[in-house]
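**Student:** have a look at this prediction, sequence included:
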Amino acid sequence: MLAKTFGSAVYGVDASTITIEVNVGTGTKFFMVGLADSAVKESEQRIDSALKQNGFNMPRQKVIVNLAPADIRKEGSAYDLPIAIGILEASGQIISKNLEGYIIMGELSLDGQLRPIKGALPIAIEARKRGFNSFILPKENAQEAAIVDNLEILGAESITQAINHLNGTEKIEAIKYDTRDVFYHNLSGYEADFANVQGQENIKRALEIAAAGGHNVIMIGPPGAGKTMLAKRLPSILPPLTLHEALESTKIHSVAGKLGANSSLISTRPFRSPHHTISDVALVGGGGIPQPGEISLANNGVLFLDELPEFKRTVLEVMRQPLEERKVTISRAKVSMDFPANFMLIASMNPCPCGYYNHPEKECVCAPGIVQRYLNKVSGPLLDRIDLHVEVTPVSFDQMTADRKSESSTEIRERVIQAREVQSKRFKDQPTIYHNAMMSSQTLKEVCQINEAGKKLLKTAMEKLGLSARAYDRILRVSRTIADLAGKEDIMIEHLAEAIQYRSLDRENWAG
């Protein structure tokens, strides 16, 4: 007897419908066809045990399971449940007349309980697109899939519960989820706040400019100056996620298996902080069937690289193209996938190996030339893609113990949102540009006009401070953002002066 169930395979951040065909006939062997990997083929043993533990039998006949289309590779253990139900239907142990309306996914434990799967959200989106009515999946993934409306989400705890629902003897209650209500309720759910930061007003100002224009930042200063603490607070001053951005970020985390049990929509901007021992594949993504890396998990949020010179050079260099194109393309022999990578990069580093070069109180003990060699671990092309270079100095005791109330993240965010709205109007006819940091050279010439006094200041700065040619465009971008924050249509000389001071690493002989 032939039976069909329907599952789904996730490739990149999208899913494709898979038809599971099961035929039980004369013979004794079990065959799995359709380009299945080892995890899928091992489902025979899990299904055998799960069926016996729940009062069913694995047919002692010839069982052929075909995963169609047969030329697409299938990976993982999430096909256990649809295969098991297909076997029971084909062997006459259950009778369900409406299997064609269900997408079914889930990994089976040996006692028939369902374990969570990866990619429940993109699977649910594809199921709705293909006209399926219901999605049966492990209960731990139900909240995640319930983000998709017009699709009945049925969270099952075991194979018995799923079978009873299909037979009509026990109804699984569909998960109800008001996506917009939950999203807007949790928009400002950040624990870290700039109100708790004493001192460092110049660094807060630099991060406000970065958030307003989408600029990348590098902070350089001695250990204990507060670089990491400040970086962790950057997401709290970025504009709130739109619903579209939230869905996009949630899809990526779902595919990577990073959402966790009973998680739903991501409503705050992601903050990713990988350790400096990370590999280039883990950073940008990869694998046999490519999986998203850290730069994609930071999509619509912040990627923080602490102790930047300690990262392997190959790891840092693979970021250059994604920083420009806002996406990463992973190519393999049989497949090529695009992952979004629209993130803000914020990096921090010590000025030298001992950490105390240019320290106001402690003396640097590094030998001559060591400081420059340490800074040279970060390549020029990567620094070229970082708009703001900020020197962080230690906070004094008086500043730490002062009673003066610091400005909160909410107050700073309001100014950032206003500046972003100005940019949205400016680039409304250019759909690929969202903020000032994304301006092309041509757009830069059009929207960053400066007067003669400004040109004279820029020329003097480049000559006297030894600024490199690559700093020119970056200064104009940053000055445009500073003008937006000030509510000015034209870039004034004071805006240029402030932008120039954020190019410290471009100065000749900065490290002696």
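**Tutor:** Ah, there it is.

**Student:** rest of the way, CA atoms for contacts and neighbours
**Tutor:** OK.

**Student:** need the strands for the stretch 1-150 of the chain, in chain order.
**Tutor:** Secondary structure of the stretch 1-150 of the chain by DSSP state E, counting those that start in this stretch: the strands cover 2-11, 14-25, 30-33, 62-68, 102-104, 107-108, 114-115, 134-138.

**Student:** can you list the residues that contact the last one?
**Tutor:** It stands for strand 134-138. 101-107, 114-117, 124, 127, 151-158, 162 (Cα atoms under 8 Å, 6 or more residues apart in numbering).

**Student:** returning to what we had before: now distance to Pro270 and mean neighbour count too, for the strands of the stretch 1-150 of the chain, in TSV please.
**Tutor:** Formatted as TSV, the entries for the strands of the stretch 1-150 of the chain read as follows, by distance: least, Cα to Cα, whole Å; neighbours: other Cα atoms under 10 Å:
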stretch	distance to Pro270	mean neighbour count
strand 2-11	22	22
strand 14-25	20	20
strand 30-33	40	15
strand 62-68	36	20
strand 102-104	30	24
strand 107-108	28	26
strand 114-115	26	23
strand 134-138	25	26
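
**Student:** now those strands as CSV including distance to Ala146?
**Tutor:** As requested, these are exported to CSV (distance: least, Cα to Cα, whole Å):
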stretch, distance to Ala146
strand 2-11, 17
strand 14-25, 16
strand 30-33, 31
strand 62-68, 26
strand 102-104, 14
strand 107-108, 19
strand 114-115, 17
strand 134-138, 10
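
**Student:** can you tell me which of the ones you listed is nearest to Leu207?
**Tutor:** strand 14-25 (34.1 Å; Cα to Cα).

**Student:** packing partners for the closest one?
**Tutor:** Helices and strands in packing contact with strand 14-25 are listed as strand 2-11, strand 62-68, helix 80-90, helix 120-129; criterion 3 or more Cα pairs under 8 Å, 6 or more residues apart in numbering; DSSP states H and E.

**Student:** how about these in JSON lines, adding distance to Gly287?
**Tutor:** Below are the helices and strands packed on strand 14-25 laid out as JSON lines (distance: least, Cα to Cα, whole Å):
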{"stretch": "strand 2-11", "distance to Gly287": "12"}
{"stretch": "strand 62-68", "distance to Gly287": "22"}
{"stretch": "helix 80-90", "distance to Gly287": "23"}
{"stretch": "helix 120-129", "distance to Gly287": "19"}
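
**Student:** in addition, the following structure is provided for comparison:
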Amino acid sequence: MVARIQTIAFEGAEARRVDVQVQVMSASRPHFTIVGLADKAVAESRERVRAAFASLGLHLPGKRVIINLAPADLPKEGAHYDLPIALGLMAATGAIPTDAIESFVAMGELALDGTIASVPGALPAAVLANTYDFGLICPAANGAEAAWAGDLPILAPHSLVQLLNHFKGTQVLSRPIAGEIVDHSSTLDMRDVRGQETAKRALEVAAAGGHNLLMIGPPGSGKSMLAARLPGLLPPLTAKELLDVSMVQSVAGLLTRGQLSRERPYRSPHHSASMAAMVGGGNKAKPGEASLAHRGVLFLDELPEFTPSVLDSLRQPLETGEISVARVNAHVRYPARFQLIAAMNPCRCGTGGANGVACRRGIRCAADYQSRISGPFMDRIDIQIDVPAVTPADLALPPSPEGTAEIAARVAQARIIQMDRNGGVTNAELSQDRLDHVAEPDADGRKLLIQAAETLGLTARGYHRVLRVARTLADLAGSETIHRLHIAESLSHRRVHNGMNKAAAHNYQQNSSKPSTTGRNTKNPFYS
């Protein structure tokens, strides 16, 4: 006889159904075998199951036991296979009825004393179980998280003995209650930022349209301070976005006590982050920082200090909203529809002409620093602004009358206009054909855009990103038509990076044979 129970395997942030088949063969010598492309953690399940059974007074049959995890070509990773293997063995040996577990998806890690430890991915597992009209058996610590998936039957025992008693009818396990939606509203306010009116305006536009933003300025100019206040300007997650974000967080094991938050994610990885840490993958195929920022903000401070290959790995998700990791035996996909906010110093020295102080290495420093960021990556950033140093006069100013609440109200209104017109997506996410339809400027605006594209050498992608930002500016102004003023402001928010790179390279060549100038009057290409 073969006992069956369902469990799951993860491919990226998605759950795949796995059929756990248990057979006890009487005419063979004792042996315990797990087949089905299982990793080391799954292979060790037999020892954890053996010890958990011993704690209950049960023993593995002195026969040949075969556990098959089907489909056999799907990689199986993690310790959450302990519980379905244990339940399958119980059913195969008659400890519990076989039909009692056939309609359940089970997941959980067994401790040696028979308690069931929490595992990541309970929410995707519950969603999968609900899709196939199954119930879910999960650890008690994951019950509140799984209860968000719908009205499916859920058993969330603390130990294997509780589950055994439930199936025997001597104890009834009640369905867990879904966790709370907690409010993690930030106390950071835009009133704390003194001066930097241009940067504040750019941040508002970026929040309204979901645009990527790069801030370039000397240390202490407020770049990180501005970025930290962006989540407060963004509208809360919708119901669908909340489910998408929570699924990724569940796979990563970041949901505590089943609590969900409507605040958009904000991730700020260190510039030493590896490729796997940024885009996901690795031995356990976990989501990376880009996926953990799904539907939220990914802030990259000190942008040129990131490894160039790591930055270029973000080019695909910036366009498509997902990450595809090719592995030897599988292709893993992660959702990664994030808003990129980046900050950098004007040069490696950091001064870059701020307060009249010239860079110690002159033009060479800026040219070398800029070259660490590829042109295609820069071309995917909609808004690129200079953030000048804050002066003592700025610091002496009283707080701005407009804070986060007032700006967030304008952002929310602009988002409503976009969602109604664009079919539920922001201007930054619009498809190309749809953008041509909704972002057609008037005659004066078109003329200015064409002139600017020719003068500044905009690429086709840069041309359309100017239009996207202009569409957002029109939405903030409540205008159905994109006018010349909107095009002009959009252009002012896009630094001519390619042109500056050429100028820096030219000046670098002209001065390469000369000693670098360190005087205070040296002109920096970032402000040329």
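**Tutor:** Ah, there it is. The model shown is predicted, which means the values in this text are computed figures rather than measured ones.

**Student:** care to give me the TM-score?
**Tutor:** Remark: TM-score between the superposed chains equals 0.90 [TM-score structural alignment, normalised by the length of structure 1]; 500 aligned residues with a Cα RMSD of 2.5 Å.

**Student:** which one of the strands of the stretch 1-150 of structure 1 lies closest to Lys312 of structure 1?
**Tutor:** Smallest distance to Lys312 of structure 1 across the strands of the stretch 1-150 of structure 1 (Cα to Cα): 28.8 Å, for strand 2-11.

**Student:** now do that closest one: everything it contacts.
**Tutor:** With Cα under 8 Å, 6+ apart as the criterion, strand 2-11 of structure 1 contacts 15-24, 74-75, 79, 82-83, 85-87, 89-90, 99-100, 102-105, 119, 122-123, 255, 289-290, 337.

**Student:** switch to 6 Å and redo it
**Tutor:** In this structure, residues lying in contact with strand 2-11 of structure 1 by Cα atoms under 6 Å, 6 or more residues apart in numbering are 15-23, 82, 86, 90, 103-105.

**Student:** now, the most widely separated pair of these?
**Tutor:** Distances among those were taken as Cα to Cα; the most separated pair is Ala15 and Ala90, at 26.2 Å.

**Student:** quick check: Ala3 of structure 1 vs Gly25 of structure 1, distance?
**Tutor:** Per Cα to Cα, to the nearest Å, Ala3 of structure 1 is found 12 Å from Gly25 of structure 1.

**Student:** what does Gln449 of structure 1 give?
**Tutor:** 77 Å.

**Student:** and what of Val255 of structure 1?
**Tutor:** In terms of Cα to Cα, Val255 of structure 1 sits 37 Å off from Gly25 of structure 1.

**Student:** can you check Val217 of structure 1 too?
**Tutor:** For Val217 of structure 1 relative to Gly25 of structure 1 (Cα to Cα), the value is 65 Å.

**Student:** same check, this time on Glu107 of structure 1
**Tutor:** Separation of Glu107 of structure 1 from Gly25 of structure 1 (Cα to Cα): 26 Å.

**Student:** got it, and Gly288 of structure 1?
**Tutor:** 35 Å.

**Student:** likewise Ala36 of structure 1?
**Tutor:** Taking Cα to Cα as the measure, Ala36 of structure 1 and Gly25 of structure 1 are separated by 21 Å.

**Student:** what of Leu457 of structure 1?
**Tutor:** Per Cα to Cα, Leu457 of structure 1 is found 85 Å from Gly25 of structure 1.

**Student:** cool, Glu317 of structure 1 as well?
**Tutor:** Shown here: Glu317 of structure 1 relative to Gly25 of structure 1, a distance of 57 Å by Cα to Cα.

**Student:** any idea how many residues pack against the aligned partner of Arg128 of structure 1 in structure 2?
**Tutor:** In structure 2, the residue equivalent to Arg128 of structure 1 is Asn130, according to TM-score structural alignment. Other residues lying near Asn130 of structure 2 total 18 when counted by other Cα atoms under 10 Å.

**Student:** residues in contact with Asn130 of structure 2?
**Tutor:** Leu152.

**Student:** run the last query once more with 8 Å
**Tutor:** Contact partners of Asn130 of structure 2, counting by Cα under 8 Å, 6+ apart, are Ala149, Gly150, Leu152.

**Student:** selecting buried members of those residues in PyMOL, what would you type?
**Tutor:** Selecting only the buried members of the contacts of Asn130 of structure 2 in PyMOL, with burial defined as 16 or more other Cα atoms under 10 Å, works like this:
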select buried, resi 149+152
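
**Student:** and the contacts of Asn130 of structure 2, which is closest to Asp244 of structure 2?
**Tutor:** Relative to Asp244 of structure 2, the closest of the contacts of Asn130 of structure 2 is Ala149; by Cα to Cα it sits at 11.8 Å.

**Student:** nearest spatial neighbour of the closest one, skipping sequence neighbours?
**Tutor:** Val127 (5.3 Å; Cα to Cα, 6 or more residues apart in numbering).

**Student:** same check on Gly224 of structure 1?
**Tutor:** When the adjacent residues along the chain are set aside, Gly224 of structure 1 lies closest to Pro394, with 7.2 Å between them (Cα to Cα, 6+ apart).

**Student:** so the aligned partner of Met219 of structure 1 in structure 2: helix, strand or coil?
**Tutor:** Using TM-score structural alignment as the criterion, Met219 of structure 1 maps onto Met215 of structure 2. When states are read from DSSP: H, G, I helix; E, B strand; the rest coil, the local structure at Met215 of structure 2 comes out as strand.

**Student:** find the nearest non-adjacent residue to Met215 of structure 2, please.
**Tutor:** Leaving aside its sequence neighbours, Met215 of structure 2 sits nearest to Ala343 (Cα to Cα, 6+ apart; 4.7 Å).
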